Structures are given as C-alpha cells and as structure tokens.
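Asks: generate a structure from the sequence data that follows.
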Amino acid sequence: MSNSATDRATTPRTVWLARGRHTGSLAEDVLRRTLRRLKVDEVLDDFAEPPDPADTPGRVFEARWRVDGDVTVRARLVLLPPQPQEEGRGWILVAEAERPWDDAWPSPATMFWPDDPDGTATAWDHHHAVPDLRLRQVNPLPADDKDMRRVLRGAARESWCVHLVVHEAMTPDARGALPLTRLLPPGLRHRVVEHRAAPHQLRAVNYALKEFGVEVPRGGAVLLPPQPAPPGYDGREHAVRSVFLDGSEPAELIGVLRRFAALPRPLPEGAEEALTGLREKWTLLTLEEQLARQRELVARYAEALEAMTKSRDLYREAAERANEALAAFRDAPARPALPPTDPPAWPLQQLTRTFERLRVGARALRPAPAALSARDAGDSAKGDAEETDRTS
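Replies: Coordinates of the predicted model:
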C-alpha cells in the first residue's frame, strides 16, 4: 500500500477512527476492567480478547454494542507493543456502525477506556505523534516561537485528529480555562485536539499559521488543515469569529467541526490495515452471525466442489476421446510403403557425379599393364627380324 495520502482510500461514513497513547504501565488491565464493567452494566452487548494473531502486533480487544436501539456498532482496539523510546503504549481504535455515523452516539473510546472527564484517573488520551498533547485537555501553545511552529507542523502532518486553534481574547476564568472539547458531541469529543493561544500570542500564532494558509481571529478559533487538505476545505469557512470561554455551548464551533468531519478524507496512515482487521478478523459473532458465516462457508465449499466435479468430468471426457482416437488408429489397415526417393541433388553434386562417370569410363578403355608389355615385346621382335632380312 502506498503511503501517499492521495493513494489511500477515503474514510467510510460508517467508520469512527481514533489513535492515542496510554502512558501508564497497566494498559491491558485498564482495558479489561472497563470492558467487564460496561458488560455488567449492559452498556456493551459483549466483548472479547482474541488470541494474539501472528500478523497483528500487540493485543487485540473487541466490543459490540447498540445505539439508537437497533444499530449495531462493532469496534476493535489494538494495543501496540511498547517502544524503547516512548512512554507507555500506543493504541488504534476503529469502530464501524451499520449506518453512517452520528456524532450524538457515545464515543467508542469510552467503551474501552475509563470516561473520567478530567483525565486524571488514567492517562490514555495522549497524542500518538506529538509529545505532551492531550485529547481531553487544553494544550497551551509554547511561549517560544520556534517551539510553537514545531508543535503546529507536527499536528498538521497527521490526520487522525482534528486540530483546533483557539485564541483567548482575555485571560479566562476557571470555567473558561476548561477544555472546549468537553462541550462537543460525544462522537467528536475524542477526535479533537484543542490548542490555546494566550491573549498576547495572537501575532505569533498567526505568523506560525501563515504557512498553512489560515488565520485565527482575535478571540476566535480556526481548524488546522491537514496536509494535504481534504477536497472542499476553505480556511475561511472553517474559522469562527468569536468563541465565548464562559462555559456555554459553542454552537457555531460545533457546526464548523461537524462540517469539517463530514468532508471526504483519506484514511490516515495505518487506518486501512486496522479497518481490514475489524472487517476480516472479527471474532465476536452473535449466534445469527455464526450461522450466517457457516452457511457462507457451506456455499463456498459447494461451489468449489461443483467446480472440481465439472473439471473432473471434462478431464474424463477428454481422456475417453483420446482413447477412442488411439483405438481407431490401431484398427486402421496398414498403408503400403512408398518407394524411397532420392533427395534432390544439388548442382555441385551432379557435376561431381559426371566427372566420376567419365573417370571410370576412361579407366575401362585403358589396356591392362600385362597386355601392354606383351604387345611391346612382339613389336620389338618383329623389328629385329626385319632388320636381319635387310642386312642379309
């Protein structure tokens, strides 16, 4: 799978995603206690802790519950192995409902982790990538400009959470110092990281936000666009002119957050594998789901058996035809052998054979050596006799 955001699949509307880090030492025990308590309180229909799969690092926890009476939600939390240079253990949570997600539904995070509003009982809400950021608390921006830019750049690079930058027009009281995320709908509460800029930091924070193409109004808020920004994102439409830090519900801000969450966005890095694990490795089945799965397996086996039977019949038919053809070939009468034919001679070969015939003919006309000697001896005797006659 490509790591490019443009190559990743879009997050389905039925899916709820979250990622964080538990900084304690007993994360597995905290999860088990929470799941058991919610099962006893009948908040959960059931939960399970499947055996560690070979292809999934860490521990896996599953939970199933219902919302709006009859809508089933299935969720899977993977508790990642501890890393040498990190405190605690990271976790990835994926939940999927039977219909598009409603932000009014309970947060899936509170089905696995304790829902302590102040976050003091268990520190499971730490940001997974940027140190010192919390999901359920106010995160003051650093006083140093370089550190501020580092924090905002790190927040913009990841897309698991929605990062909200709020500017305090004046120093808030005790109610205004509380996080705005506690006033958000449950479905958004643990997906938003709230950054706070002090009254004197307006110029510095807007200078840091300039590289992202957004600006926070005085006493207002703006959503930090992820990199790359989702289609349809407009920084002006995702800014709020005024946010009242008096404990009242920020209706305008909630509307902006909901519109932003509804934009089609690519799955964050690592979310596609987590969603595949939820859909394909789910073990917490109801009786009806088990029966349906068994029927599906039986249907697959029947299709495979039918394909094997059809293949066997085709093979048998082909073998029978081959045997019939072989028998017909054996029973056919033998054909008379054709006389061998000389291969066509090349011109050089023909010329060689002509010279060979001439040489043999000349040899046959030449007299034998013995006959030649007798004839020569006769001619010599005849010459001597004639010479004797002339002298006498």
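
Asks: please make it C-alpha for all contacts and neighbour counts, starting now.
Replies: Fine.

Asks: what's the spacing between stretch 236-249 and its chain's center?
Replies: 39 Å (C-alpha atoms, centre = their mean, to the nearest Å).

Asks: for it, list every residue counted as buried.
Replies: H238, A239, V240, S242, V243, L245, G247 (16 or more other C-alpha atoms under 10 Å).

Asks: state which helix of the chain is the longest.
Replies: helix 287-331 (DSSP state H).

Asks: what packs against it?
Replies: Using 3 or more C-alpha pairs under 8 Å, 6 or more residues apart in numbering; DSSP states H and E as the contact test, no helix or strand touches helix 287-331.

Asks: after it, which helix or strand is next?
Replies: Where DSSP states H and E defines the elements, the next helix or strand beyond helix 287-331 is helix 347-365.

Asks: in that next one, which residues are buried?
Replies: Quick answer for helix 347-365: no buried residues (16+ other C-alpha under 10 Å).

Asks: another one to check against the first:
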Amino acid sequence: MAKNSSSTITVPDAVWLGRGRHLGPEPEQDVRRNLIALKAAGVLDDFLDLDPVEAARSTVLHPRDESADPGPTARRVFEARWRVADDVTVRAQLTTYDAETRRKEGDGVTWVLAAEAERAWDAHWPSPATMFWPDSDRVPWDHDTVPGVRMRTTNHLPKDDDELRQRLRDCTRQSWYIHVVVHEAMTPDAKGQQPLSAFLPPSLRHRVVEHRGTPEQAQIADFAMKRVLGVRMPRGGAVVLPTDPQTQGYEAERFTVRSVFLDGSEPTELLDRIKEFAALPRPLPAGAEPALTRLRQGWHLLTPDEELAHAQDMVTKYAEALDAMTKSRDLYQEAAEAAQAALAEVTGGDGVPPAPGTAKSEASPLSALTKAFGRFRDPKK
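Replies: Next comes the predicted model:
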C-alpha cells in the first residue's frame, strides 16, 4: 500500500459496525417486518421506529447534544434491544439514508448500523444485521457501498485492469468490511462456488466480503494487488486484504493462505486467518464515529429501570437549576436593596437631592453613594 499510517481511534471491542445499500423498493418496510417478527418470537426485547426529525428532537440521554441528529438525508431511525449469553444486553441503531447524489436509480438506499454490547463482542452471537434485515437472499439489503460488491455471496474480480485496481482501492479505503480474495485454481463445481463466509460464526459472517479470481486471472490479479496494496495472491490460494489506514498488526505474509480447496469442505486455515484479522484493533472507518456517537448519545429505547433513573436524573437537574435561579434572584434583590439604601442616604430619605451648598463638602452625593456601597461590600459593616 502507498501508506502505512494507522488511525489513533480503533473500533471498541464491544462494538459491531455495518454499512451497506438496500436495492429494493421498500427497505424500511423490510426492517419493520423483521423487527415485528423477531419481537413476537421473543428474540428481541423491544424496538422503536422513529422519524429522523422526531429522533433528533426527542433524544433522551443527551437532549442538547447535536451529535444525536441523524442528518438531513436520513429517512428513518430504528432501534432494537436484545440479550445474548443469557444476560448481556445489546443495543443497536440502524439509520437509512437517501443518497446525496445518485448515479442511477438503482443505487438504492444507504444504511448504517451500529451495535454495542455490555461486554466484548463474541463472534458466535447473532449478527446485528439479521436483527434488522431478514436473512433471505430475496431481500437485497446486503450490497456494499462499493459498487458491484455484495456480502453473502462470491464477487468475481473485474476483467479490466483499471476496474480491478479501482475495485481494490475502494474496498480497502471505503468499505467497512473485511475483504478476502480467493483464487480459483480451476473452475469449481456447485459446492465450490458456495461462499466461504457460510463457515464463519454468525456475527462475523456479515462482516466479510469474498472476492473470487478466475483461473485465467492469476497473473493480472496478483500484479494489481502487489501494485495497489503491496500483497500477493498465490495461485489457488487466498489473502485477507489490508485496510487503509492499515490495521495495526497486519502482515501480508501472515494473512496469506497458499492453498484453498474449493470443494465444499471447510477451509480451516483461511477461516482462522479471517478470525485472527477480525480480532485485531481495527481503525474506526470513515463515517463510523458519528454512528457510534448517535448510538451512545441519541438512544431512546430505555428499559423501565433506565426510564426511572432518567426521570430521577432529570428531577435532580431541575432542582439544581431552580436552586441556581433562586440564588441569582436573591443576589439581585440584595443589590437592589443596597442601591435603594444608598439612594435614600444621598437624598435624605425623601427621594429629592439636597440643594446646592446645604451639604458639607465631604458629604457630596458621589461620596455618600460610594460609602453606602462600600458598606454593602464589606460584611463587617
């Protein structure tokens, strides 16, 4: 790769992130149906379906935090809460967006998903993606933001050299997913054509995108990957692509597998390399930080205990604000009384200034007023 820089901000170990495009006609309806079905089945504790304007105005945990605003192109905000490993609570927020600029009508609707658990994420937990999206091939929610790339299937590398290099750059710089390139030493049968991600644990399955190079692409793909990313693709093998900024601890040789049998059997070595890569401290992708902030500071779906704690916190804050206002009022009242006392001393109590020459020179109105305020400032007087 051209640079080996790494971001100082990494994805927290309790967080699951995803971003993609839904190419169907009714993405929000697909989400609603799935959420309703999973809640009825007892998989979800609860969920919310919010208008983005409503979500921004009614932010519960941080009502004045502008970072909770999903943005002007947001279409809908969904929240869901469920439990894993018996008692570990997971909170997740999915937002759908209209593309700011569309090259064509089929670009679909962009979605961003952020989930956070109460402890470090376990790859064997259910995928947050399938809590919102139905895990069906008939619902096209699983397209990456990189054009022509999709999860849950195999993506053949472009034949054109320039398109191939551009695909590699986009996948490493723009995508939020782990990208793996597998070279087919020979054209596989139906079993070998099945995506290898099917062997991965549930939560990792929707974080991996698999690319395939045909037998005749061995040399051109290897050259392009070496030039663009600084990695090699062995004939009949596979490689886990680096990210840009590069993931700390990534070594091309370590994440290269020399031989992968595409016969339907479990590719144990490649799966181990993918799991190892997924466990590395990965730089937070561009655009992920606002999504994580909204999840934490723009959350609405509270449990009864959280609602009670929130109400108690609000009562405390209102009491503190009222106390501050009362103290401010008392200070203003004391200042007004001091001013009235000073004025009375200057005017002799009748509100009429003394005639010129009747007061002693040292008892001028200015000196009397200064003296009165001096007594007010001095607690001993």
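
Asks: now, which of the buried residues of stretch 236-249 of structure 1 lie within helices?
Replies: Per DSSP H, these never map to helices.

Asks: now P70 of structure 2. Nearest residue, chain neighbours left out?
Replies: Distances taken as C-alpha to C-alpha, 6 or more residues apart in numbering place P52 nearest to P70 of structure 2, at 6.4 Å, with adjacent residues excluded.

Asks: pretty sure the one you found contacts A74?
Replies: Yes: taking contacts as C-alpha atoms under 8 Å, P52 of structure 2 lies within contact range of A74: 6.2 Å.

Asks: re earlier: in strands, which of the buried residues of stretch 236-249 of structure 1 fall?
Replies: Cross-referencing the buried residues of stretch 236-249 of structure 1 against strands under DSSP state E gives A239, V240.

Asks: please identify which of the buried residues of stretch 236-249 of structure 1 is nearest to R175 of structure 1.
Replies: G247 (5.5 Å; C-alpha to C-alpha).

Asks: the closest one -> structure 2?
Replies: In structure 2, G247 of structure 1 lines up with G264, judged by TM-score structural alignment.

Asks: which residues touch its match?
Replies: Residues in contact with G264 of structure 2 (C-alpha atoms under 8 Å, 6 or more residues apart in numbering) are K191, G192, Q194.

Asks: count the residues that sit near the counterpart of A238 of structure 2 in structure 1.
Replies: Under the alignment (TM-score structural alignment), A238 of structure 2 maps onto A221 of structure 1. Neighbour count of A221 of structure 1, defined by other C-alpha atoms under 10 Å: 25.

Asks: what's the answer for the one 10 residues further on, then?
Replies: Neighbourhood size, P231 of structure 1 [other C-alpha under 10 Å]: 9.

Asks: please identify the helix or strand for the aligned partner of it in structure 2.
Replies: When structure 2 is aligned by TM-score structural alignment, the residue opposite P231 of structure 1 is Q248. Using DSSP H and E, no element contains Q248 of structure 2; it sits outside every helix and strand.

Asks: spatially nearest residue to Q248 of structure 2 (excluding sequence neighbours)?
Replies: In space, Q248 of structure 2 is closest to P281, 6.4 Å off (C-alpha to C-alpha, 6+ apart).

Asks: on that earlier part again, now do the longest helix of structure 1: distance to the chain's middle.
Replies: With C-alpha atoms, centre = their mean, you get 34 Å for helix 287-331 of structure 1.

Asks: stretch 235-254 of structure 2 now?
Replies: 25 Å.

Asks: same question, stretch 301-312 of structure 2
Replies: Relative to its chain's centre, stretch 301-312 of structure 2 lies at 23 Å (C-alpha atoms, centre = their mean).

Asks: and G219 of structure 1, how many neighbours?
Replies: That count, for G219 of structure 1 with other C-alpha under 10 Å as the rule, works out to 20.

Asks: next one: S328 of structure 2 from T316 of structure 2, what distance?
Replies: Separation of S328 of structure 2 from T316 of structure 2 (C-alpha to C-alpha, to the nearest Å): 18 Å.

Asks: the strands in the stretch 101-250 of structure 1, which residues?
Replies: Secondary structure of the stretch 101-250 of structure 1, counting by DSSP state E, counting those that start in this stretch: strands at 138-140, 162-167, 192-197, 221-224, 239-240.
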